[in-house]
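*Asks:* heads up, no residue letters with this:
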């Protein structure tokens, strides 16, 4: 491709910022990042925002490369045929390539009353609203956190450490990713903080009212503030734009992260479903996938064939208040090892992981192309197995 190449990145989270910064390796590439808010949100710290120990925002001037143009607006539609995006505030922005990095959030659409009476925490605006609600609630108010994953555990621990009365409703297993040994450690720590943990098949929320949470076994828990961290949802921009998605709304791509509908559109982060086999939601994966999406675009600009994505997960970190955490080490196939680090040492590692999730973006802005990540072969095994089991679906796999 000759001349200047315009690349638009939709979404300014971990994936979008990493992709935008990495694209500045070439002087003949103009990068525009479109994001609905003027500051970068450190999603790993939203539970701290709710608890009052961190603001969870960083100025984009600190994490974006100088050559990246920031447009504060919301993309309402992608016109793949016309290679442009429509903005909520009016007007369009054209592109030669587009990186789709719109992120994810929690979802409550299946539970009656959850949308009306439960408070999500997955966005900056939602977390700030919840913080205001908690500030206005009595110190003795009964709080219910729904969801036994990392965000639910972290939010419950953060609030209980402040002396709040918290019930954590898991809807299944507490910390399903954790090794049983680490799960027992997390359970003991939550108990010491005074958190009531309800897990198992009966601990599934079936309805939420203004002042209570109803469970599958018929129990009704008094709840003056219900906090919703369960489920997974992504913006419906891809589907509204006529692009194929998976059942959850993630953009369907091949293994280079290129849309199955248009080679000019590349996805990254939680909103990508490569080969209909998405990676685990995490800031770590988002950054790595953002870098790979940029590499795919840069390869195409150079007239080269993009490489398939290759990523392994070395660990998962879950904070248990400010003074303890679980740093769960993992095998390359993203299954938990017996080995983990807890207590204060775990808390230090958790803090380092939060700091480095932003530092990696800063480093990439200063030296584009420098970000690296551990590789693994489990994904290739899964794809080979899928090819053998479902030849028709395998046609989408690069």
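*Replies:* Yep, that arrived. These numbers were taken from a predicted model, which means no experiment stands behind them. Residues are numbered from 1 along each chain as shown.
*Asks:* all contacts plus neighbour counts: C-alpha atoms, from now on.
*Replies:* Will do.
*Asks:* Please, where are all the helices along the stretch 1-150 of the chain?
*Replies:* Applying DSSP state H, counting those that start in this stretch to the stretch 1-150 of the chain gives helices spanning 14-23, 46-51, 60-63, 114-117, 124-136, 150-160.
*Asks:* Out of those helices, the one nearest residue 346 is which?
*Replies:* Residue 346 lies closest, by C-alpha to C-alpha, to one member of those: helix 150-160, at 13.3 Å.
*Asks:* Mind giving me the packing neighbours of the closest one?
*Replies:* Applying 3 or more C-alpha pairs under 8 Å, 6 or more residues apart in numbering; DSSP states H and E, we find helix 150-160 packed against helix 46-51, strand 142-146, strand 165-169, helix 180-193, strand 315-319.
*Asks:* Could you rerun that using 10 Å?
*Replies:* Judged by 3 or more C-alpha pairs under 10 Å, 6 or more residues apart in numbering; DSSP states H and E, the packing partners of helix 150-160 are helix 46-51, strand 142-146, strand 165-169, helix 180-193, strand 196-198, strand 225-228, strand 315-319.
*Asks:* centre of the chain versus it, how much separation?
*Replies:* 17 Å (C-alpha atoms, centre = their mean, to the nearest Å).
*Asks:* tilt between it and strand 315-319?
*Replies:* On the basis of axes from the mean of the first three to the mean of the last three C-alpha atoms, to 10 degrees, helix 150-160 is oriented at 30 degrees to strand 315-319.
*Asks:* on that earlier part again, please produce JSON lines containing the helices and strands packed on helix 150-160, extended by distance to residue 248 and mean neighbour count.
*Replies:* Converted to JSON lines, these look like this (distance: least, C-alpha to C-alpha, whole Å; neighbours: other C-alpha atoms under 10 Å):
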{"stretch": "helix 46-51", "distance to residue 248": "23", "mean neighbour count": "25"}
{"stretch": "strand 142-146", "distance to residue 248": "20", "mean neighbour count": "26"}
{"stretch": "strand 165-169", "distance to residue 248": "23", "mean neighbour count": "25"}
{"stretch": "helix 180-193", "distance to residue 248": "28", "mean neighbour count": "18"}
{"stretch": "strand 196-198", "distance to residue 248": "27", "mean neighbour count": "19"}
{"stretch": "strand 225-228", "distance to residue 248": "18", "mean neighbour count": "24"}
{"stretch": "strand 315-319", "distance to residue 248": "23", "mean neighbour count": "22"}
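*Asks:* Ok, which of the ones you listed comes nearest residue 100?
*Replies:* Residue 100 lies closest, by C-alpha to C-alpha, to one member of those: helix 46-51, at 22.9 Å.
*Asks:* okay, pairing it with this:
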């Protein structure tokens, strides 16, 4: 049940803690500094901010994909470099891996997402790319590999495409296995353009059911159709999941482990806990895991906390999409325009203009984080997907909690 204890004094100092220093968490922490009498603390396992949308560039050697967290955080945000291991809602405290605990009055759960564990036999021979540490491990492995050695990328979503293109452009011999449709979230016209660019870079593309991976060996991949393909190094981009912190803490989660909330991002269990980003499931209708969603919903989670502190009713979430971007090496890219509900339009922009816009967006997000740090609330994006409202109306009563359900995986297409 939610904590129904009333606020005593609106001017009373409050301690707000954010778990997670990704796009949503940093935006939330910076927006919280609008509260004049609110102490803001951010817990993150490392002192760096990771540009996950550039991890394929880190692997290819064209970008570090990291920034000092202090460069994107407001001065008022206290940074704790540690890992949260358990949330105790009853005592309003967070247990830390480094020892001890941290108390909170309000908590924003923004732990993000990571690569999903594969159940394919031999998965231990693969190299995921969903986190900084995974990307660094992959980069190190590539430096030990001759340029002519065959590299296999498994997963035909945007992450797989970007990784394959980046490596092929650098001179690697790359094969891309989609296991189904290449770039399923793009319009057919954009998909065709991406395939043409991959072919021009020399990427061997295998798609459809016959390209599904049945097993992985240290030097090969075995396909469902029975083929054995030589692979000196196999990169796995076929899925993402979320940390188990909420589920392990006894909070209500969906099948993937995302914290279940109402349409204001408030936990169904406790109104002092607010979730945002990849690890949140508002009304059991979570958004696509993406940076585009994170920079919208991070500030909204903070505004929910500030409204609760002030004794006001929080606003319902406002979230929509306008495009999908994919880099195809350093000289090519594709901007796919979308409807507000994230379905692809016919219109896309490819080639060098697409690459320029992709780079502008990546750089612009860092600028947006820094702007929020200096001037919290100055720039606010409010997009609304009317289709979501229709789905909510059709759903009627909320779905019963599924806390403790077995972990599920989300496809790479969903995770972009």
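*Replies:* All right, it came through fine. Quick caveat: nothing in here was measured; it's all calculated off a predicted structure.
*Asks:* Please identify the most buried of the helices of the stretch 1-150 of the first structure.
*Replies:* Most buried of those, by mean neighbour count (mean count of other C-alpha atoms under 10 Å): helix 14-23, with a mean of 32.
*Asks:* tell me the SS of the equivalent of residue 211 of the second structure over in the first structure?
*Replies:* With TM-score structural alignment defining the correspondence, residue 211 of the second structure maps onto residue 203 in the first structure. Classification of residue 203 of the first structure by DSSP: H, G, I helix; E, B strand; the rest coil places it in coil.
*Asks:* Ok, residue 370 of the second structure next?
*Replies:* Classification of residue 370 of the second structure by three-state DSSP places it in helix.
*Asks:* What is the neighbour count of the aligned partner of it in the first structure?
*Replies:* Matched by TM-score structural alignment, residue 370 of the second structure corresponds to residue 362 in the first structure. Look at residue 362 of the first structure: counted by other C-alpha atoms under 10 Å, it has 21 neighbours.
*Asks:* ok, now residue 69 of the first structure?
*Replies:* By the criterion of other C-alpha under 10 Å, residue 69 of the first structure has 15 neighbours.
*Asks:* right, and it touches residue 32 too?
*Replies:* Yes. In this structure residue 69 of the first structure lies within contact range of residue 32 using C-alpha atoms under 10 Å: 4.7 Å.
*Asks:* what touches both of these two?
*Replies:* 8, 20 (C-alpha atoms under 10 Å, 6 or more residues apart in numbering).
*Asks:* List the contacts of the closest residue to the match of residue 370 of the second structure other than its chain neighbours.
*Replies:* Nearest residue to residue 362 of the first structure, sequence neighbours excluded (C-alpha to C-alpha, 6 or more residues apart in numbering): residue 63, at 4.7 Å. The contact partners of residue 63 of the first structure, by C-alpha under 10 Å, 6+ apart, come to 14, 17-18, 21, 39-40, 358-366.
*Asks:* where's residue 63 of the first structure relative to residue 358 of the first structure, distance?
*Replies:* Relative to residue 358 of the first structure, residue 63 of the first structure is positioned 7 Å away (C-alpha to C-alpha, to the nearest Å).
*Asks:* one step back: dump the residue contacts of the match of residue 370 of the second structure.
*Replies:* 17, 18, 21, 60, 61, 62, 63, 64, 65, 356, 368.
*Asks:* of these, closest to residue 331 of the first structure?
*Replies:* Nearest to residue 331 of the first structure among the contacts of residue 362 of the first structure is residue 356, at 21.0 Å by C-alpha to C-alpha.
*Asks:* Count the neighbours of the closest one for me.
*Replies:* Neighbours of residue 356 of the first structure under the rule other C-alpha under 10 Å: 14.
*Asks:* so after the helix or strand containing it, what's the next helix or strand?
*Replies:* Residue 356 of the first structure is part of helix 343-366, with elements assigned from DSSP states H and E. Proceeding N to C from helix 343-366 of the first structure, the next assigned helix or strand is helix 378-389, under DSSP H and E.
*Asks:* Mind giving me the packing neighbours of the following helix or strand past that next one?
*Replies:* Note on helix 378-389 of the first structure: by DSSP H and E, the next helix or strand toward the C-terminus is helix 391-394. Here helix 391-394 of the first structure touches helix 378-389, going by 3+ C-alpha pairs under 10 Å, 6+ apart.
*Asks:* ok, and what's touching the helix it packs on?
*Replies:* Defining contact as C-alpha under 10 Å, 6+ apart, one finds that helix 378-389 of the first structure is touched by 255, 275, 277, 279, 308-312, 331-334, 392-395, 397.
*Asks:* Next one: residue 317 of the first structure relative to residue 289 of the first structure, how far apart?
*Replies:* From residue 317 of the first structure to residue 289 of the first structure the distance is 19 Å (C-alpha to C-alpha).
*Asks:* and what of residue 38 of the first structure?
*Replies:* Distance, residue 38 of the first structure to residue 289 of the first structure, by C-alpha to C-alpha: 23 Å.
*Asks:* which one of these two has more residues nearby?
*Replies:* Neighbours were tallied for residue 38 of the first structure and for residue 289 using other C-alpha under 10 Å; the higher tally belongs to residue 289 (30 against 17).
*Asks:* show me the contacts for that one.
*Replies:* By C-alpha under 10 Å, 6+ apart, the residues touching residue 289 of the first structure are 14-16, 18-19, 101, 256-257, 267-270, 272, 279, 283, 295, 309-311, 373.
*Asks:* If you count neighbours, what's buried in the helix holding residue 356 of the first structure?
*Replies:* Neighbour counts using 16 or more other C-alpha atoms under 10 Å place 343, 346-351, 353-354, 357-358, 360-366 of helix 343-366 of the first structure among the buried residues.
*Asks:* now do stretch 60-76 of the first structure
*Replies:* By neighbour count on 16+ other C-alpha under 10 Å, the buried set for stretch 60-76 of the first structure is 60, 63-65, 67-68, 70-76.
*Asks:* Residue in the first structure paired with residue 294 of the second structure?
*Replies:* Checking TM-score structural alignment: residue 294 of the second structure goes with residue 286.
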